[in-house]
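J.: Sequence and computational prediction follow.
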Amino acid sequence: MTDHYTLAQSAEYLQVSENFVRTMVDKKRLTPDAEGRVTQAQLDELAQLIGKLKGGGIAAMVSSVDQHL
């Protein structure tokens, strides 16, 4: 298993749109390396945050935001 992911692979890993991943890069939640890849540790941290948000009863909002980004 790799520990670096392209933005497209990151979206698949997180089960979100690639646009959402790009937004997370723009907001500095993810920091790609010189080759445009992010680490699995970054993705796992973001996945935990997404999980907490969904677990907090706002899954519809997260889904809606993801669909519009």
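T.: On my side now, so go ahead. Numbering: from 1, shown residues only.
J.: contacts and neighbour counts: CA atoms only from here.
T.: Will do.
J.: And the next helix or strand past the top helix by length along the chain?
T.: Ranked by residue count and defined by DSSP state H, the top helix of the chain is helix 40-53. Of the helices and strands lying after helix 40-53 in sequence (DSSP states H and E), the nearest is helix 59-68.
J.: tilt between that following helix and helix 40-53?
T.: Taking axes from the mean of the first three to the mean of the last three CA atoms, to 10 degrees, one finds that helix 59-68 is oriented at 130 degrees with respect to helix 40-53.
J.: structure B:
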Amino acid sequence: GMGVALIPPLLIEAELASGELVVACARPLRGERAYYLVSPAQAQPPVLAAFARWLLGIAKGDLPAP
């Protein structure tokens, strides 16, 4: 009841087996491999906004990886 994520099933096999997570749509997603940071449309809490800026900096190569 908290949302939907697109994630390879092999990463959540235990959660699927236990019923903690369910498959919302069994149709496979076709496309480029990518990562996404998704958040609500309303204003982000400062900590989430800072994390998003940091993550974008890492992804763009502007910041050194930890």
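T.: Cool, got the structure. Because the structure is a prediction, the values reported are computed rather than measured.
J.: Provide the TM-score value for the superposition.
T.: Comparing the two superposed chains by TM-score structural alignment, normalised by the length of structure 2, the resulting TM-score equals 0.28, with 23 aligned residues with a CA RMSD of 2.3 Å.
J.: which helix in structure 2 runs the most residues?
T.: Assignment by DSSP H gives helix 46-60 as the longest helix of structure 2.
J.: the inter-axis angle of whichever strand or helix holds residue 9 of structure 1 versus helix 40-53?
T.: Using DSSP H and E, residue 9 of structure 1 sits within helix 7-14. Taking the same axes, to 10 degrees, one finds helix 7-14 of structure 1 and helix 40-53 inclined to each other by 40 degrees.
J.: which secondary structure elements does helix 7-14 of structure 1 contact?
T.: Helices and strands in packing contact with helix 7-14 of structure 1 are listed as helix 18-26, helix 40-53; criterion 3 or more CA pairs under 8 Å, 6 or more residues apart in numbering; DSSP states H and E.
J.: So which elements touch the last one?
T.: On a contact count with 3+ CA pairs under 8 Å, 6+ apart, helix 40-53 of structure 1 meets helix 7-14, helix 59-68.
J.: looking at those helices, which is buried most?
T.: Among these, ranked by average contacts under mean count of other CA atoms under 10 Å, first place goes to helix 7-14 (a mean of 17).
J.: Dump the helices and strands packed on helix 40-53 of structure 1 to a markdown table, plus distance to residue 53 of structure 1.
T.: Formatted as a markdown table, the helices and strands packed on helix 40-53 of structure 1 follow (distance: least, CA to CA, whole Å):
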| stretch | distance to residue 53 of structure 1 |
| --- | --- |
| helix 7-14 | 14 |
| helix 59-68 | 7 |
